[in-house]
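Engineer: Sequence unavailable; structure follows:
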């Protein structure tokens, strides 16, 4: 891993692709390897990241972007995961009025700077990013060192990936990795350009997530670990059973 590959925008190619859950699982996996992780929410409309926070959210990402008196560290919430290193998140959780102000060009510039600055305090920074269509999502993509696009494993995934790649090209960016999410058959899906195919997790509710914490060795955790390695061009020191799915997936890189 180089110092240039510490942040990543995890872009959902379409609504319902599961990018938020996957972002949290990637963060937990990196923290399981002893790497501190900060996760920012660029999906202001859905507020999906806030569902993983147990307790009050006094300062959210939109306030961080619109209130000069708020320091970045004050906006970070520790998820308290069973991992050697922490995962802290800055979710979106505010009124529509503040969402609108946080989507301005000025706020987007500040968002990009916050993402870049966060890499000085954390080993990795992930940004839960919606389909690229507004200032926060564009800021996330432009500020991140890497871009990973999350697609459903279907013909719809093929179509939305093509549209996402076109939008990324419009802003001078590209997809470094493509992750097919919630795949039923890891060897059979229509998204030919996928880098890592991630199976459905047996845990589907937010209350039981993330599952990729210390001690988890199932197929889902193994493929998320491979995805984390692929996104950041790095190697993790997490122990998994030998001779199984993990080796087959890792051999692709």
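Structural biologist: On my side now, so go ahead. Owing to the predicted nature of the structure, the values given are computational and were not obtained by experimental measurement. Residues are numbered from 1 along each chain as shown.
Engineer: use CA for all of it now, contacts and neighbours both
Structural biologist: Fine.
Engineer: tell me which strands and helices the helix or strand where residue 222 lies is in contact with?
Structural biologist: Per DSSP states H and E: residue 222 is located in helix 219-232. For helix 219-232, the packing partners by 3 or more C-alpha pairs under 8 Å, 6 or more residues apart in numbering; DSSP states H and E come out as helix 19-32, strand 146-151, strand 177-183, strand 196-199, helix 245-250.
Engineer: what's the closest of these to residue 96?
Structural biologist: Of all the helices and strands packed on helix 219-232, it is helix 19-32 that lies closest to residue 96, at 20.3 Å by C-alpha to C-alpha.
Engineer: Give me the contacts around the longest helix anywhere in the chain.
Structural biologist: Longest helix in the chain by number of residues (criterion: DSSP state H): helix 155-170. Helix 155-170 is contacted from outside by 13-14, 131-133, 149, 151, 174-175, 190-191, using C-alpha atoms under 8 Å, 6 or more residues apart in numbering.
Engineer: Need the max-distance pair from the residues you listed.
Structural biologist: Going by C-alpha to C-alpha, the pair spanning the contacts of helix 155-170 furthest: 133 and 190, at 25.0 Å.
Engineer: more neighbours, the two?
Structural biologist: Set side by side, residue 133 and residue 190 show more neighbours around residue 190, with 15 against 11, by other C-alpha atoms under 10 Å.
Engineer: Are we agreed that residue 88 is in a helix?
Structural biologist: No - when classified by DSSP: H, G, I helix; E, B strand; the rest coil, residue 88 is found to be strand rather than part of a helix.
Engineer: Contacts only, for it.
Structural biologist: Counting by C-alpha under 8 Å, 6+ apart, residue 88 makes contact with 37-39, 76-79.
Engineer: where's it relative to residue 164, distance?
Structural biologist: 28 Å (C-alpha to C-alpha, to the nearest Å).
Engineer: Next: residue 97.
Structural biologist: According to C-alpha to C-alpha, residue 97 and residue 164 sit 28 Å apart.
Engineer: Who has more neighbours out of those two?
Structural biologist: residue 164 (23 against 8).
Engineer: could you measure the more buried one against residue 146, distance?
Structural biologist: As for residue 164, its distance to residue 146 is 15 Å (criterion: C-alpha to C-alpha).
Engineer: Comparison target below:
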């Protein structure tokens, strides 16, 4: 099983942060503890999933390596339906609870600290934070925007696997090729592609677009189609078979057959 994974968006706004959160939620529903680290310093979208203040954030931790990663981790509530109470919609995931944990390490910093967090030294500290997370969690996901800064390079070099998040369109296919070439320039060969919205021939799996606001949290426990598609994506991304049950009509087996097992 792959334990550390960077999801790299091939362009801004393709849904990389949302995809990382939904994948983490599925892993937690399967009983795994998951850390999600934020390398998208410019947009800081991971922080939008958390209410209130984020202090310290991940940039602060990378600038102060003496502090433990635990200081900047924030648990994300996973609203899993209770099967014993009855599932109120045939499209919902059938799970008694979320036995695993999702902990977010978001970036939420003023411009001055963001600039300092992009130095080579801080990027090296980012790699250490990935390793620290891997030591304490079953799985680690890193949310990475189009690679253009030191912390992005550090993120993709610190993980076991890099997956590309791509819109299912001709534009997405072109952006995928450009991003893959850029990653190879920094010594990384992305070996999984995940398309969002519509199928892309090169993708290992496809997940639906999610319209919910980040404050509404992960949508997989509320949406069986999204959950089944995301579970199939997680199986491909992490080389793992999940032990999850879905209501009739939302078969993970059906999606597994559709993508033909693990793909690129």
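Structural biologist: All right, it came through fine. Quick caveat, the model's predicted, so the values are computed rather than measured.
Engineer: TM-score for this pair?
Structural biologist: Superposed pair, TM-score by TM-score structural alignment, normalised by the length of the first structure: 0.91. Supporting alignment: 241 aligned residues with a C-alpha RMSD of 1.4 Å.
Engineer: that older thread, which of the contacts of helix 155-170 of the first structure are buried, as a ChimeraX select command?
Structural biologist: Buried residues within those, by 16 or more other C-alpha atoms under 10 Å, are selected in ChimeraX with:
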select :13,14,131,132,149,151,174,175,191
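Engineer: average offset between the longest helix of the first structure and the second structure?
Structural biologist: Its matched residues in the second structure lie on average 0.6 Å from helix 155-170 of the first structure after superposition (mean C-alpha distance after the TM-score superposition for the first structure).
Engineer: how far off strand 146-151 does that helix point, in degrees?
Structural biologist: 150 degrees (axes from the mean of the first three to the mean of the last three C-alpha atoms, to 10 degrees).
Engineer: what's stretch 14-26 of the first structure aligned against in the second structure?
Structural biologist: Mapping stretch 14-26 of the first structure onto the second structure (TM-score structural alignment) gives residues 11-23.
Engineer: Give the burial count for the equivalent of residue 213 of the second structure over in the first structure, as a bare number.
Structural biologist: Using TM-score structural alignment, the equivalent of residue 213 of the second structure in the first structure is residue 205. Residue 205 of the first structure: 10 surrounding residues under other C-alpha under 10 Å.
Engineer: Run through the residues that contact residue 205 of the first structure.
Structural biologist: Per C-alpha under 8 Å, 6+ apart, neighbours of residue 205 of the first structure: none.
Engineer: and if you look at residue 63 of the second structure?
Structural biologist: Counted by C-alpha under 8 Å, 6+ apart, residue 63 of the second structure has contacts 116-117, 122, 125.
Engineer: List which of the residues you listed are still in contact in the first structure.
Structural biologist: When you map those onto the first structure and apply both residues aligned by TM-score structural alignment, their matches' C-alpha atoms under 8 Å, the shared contacts are 116-117, 122.
Engineer: got a winner among the residues you listed for most neighbours?
Structural biologist: When neighbours are counted by other C-alpha under 10 Å, residue 117 leads those with 24 neighbours.
Engineer: The first structure: which residue goes with that one?
Structural biologist: By TM-score structural alignment, residue 117 of the second structure lines up with residue 102.
Engineer: how about the match of stretch 14-26 of the first structure: buried residues?
Structural biologist: Neighbour-count burial for stretch 11-23 of the second structure [16+ other C-alpha under 10 Å]: 11, 14-23.
Engineer: could you say which helix or strand contains the closest residue to residue 107 of the first structure other than its chain neighbours?
Structural biologist: Leaving out its chain neighbours, the residue that sits closest to residue 107 of the first structure by C-alpha to C-alpha, 6 or more residues apart in numbering is residue 65, at 5.4 Å. In this assignment (DSSP H and E), residue 65 of the first structure forms part of helix 61-66.
Engineer: Relative to the whole chain's centre, how far out is that helix?
Structural biologist: Here helix 61-66 of the first structure is found 19 Å from its chain centre; the criterion is C-alpha atoms, centre = their mean, to the nearest Å.
Engineer: Mean deviation, that helix versus the second structure?
Structural biologist: Helix 61-66 of the first structure sits 0.4 Å off on average (mean C-alpha distance after the TM-score superposition for the first structure).
Engineer: residues in the second structure aligned with that helix?
Structural biologist: On the second structure, the counterpart of helix 61-66 of the first structure by TM-score structural alignment is residues 58-63.
Engineer: coming back round to it: give the contact list for the closest residue to the match of residue 117 of the second structure other than its chain neighbours.
Structural biologist: When the adjacent residues along the chain are set aside, residue 102 of the first structure lies closest to residue 62, with 5.3 Å between them (C-alpha to C-alpha, 6+ apart). The contact partners of residue 62 of the first structure, by C-alpha under 8 Å, 6+ apart, come to 44, 92-94, 98-99, 101-102.
Engineer: Out of those, flag the one nearest to residue 212 of the first structure.
Structural biologist: Using C-alpha to C-alpha, residue 92 comes nearest to residue 212 of the first structure of the contacts of residue 62 of the first structure, at 23.0 Å.
Engineer: Helix or strand for the aligned residue in the second structure for the closest one, just tell me which one.
Structural biologist: Applying TM-score structural alignment, one finds that residue 92 of the first structure aligns to residue 107 in the second structure. Residue 107 of the second structure is part of no helix or strand, with elements assigned from DSSP H and E.
Engineer: and residue 107 of the second structure, how many neighbours does it have?
Structural biologist: Counted by other C-alpha under 10 Å, the residues lying close to residue 107 of the second structure total 27.
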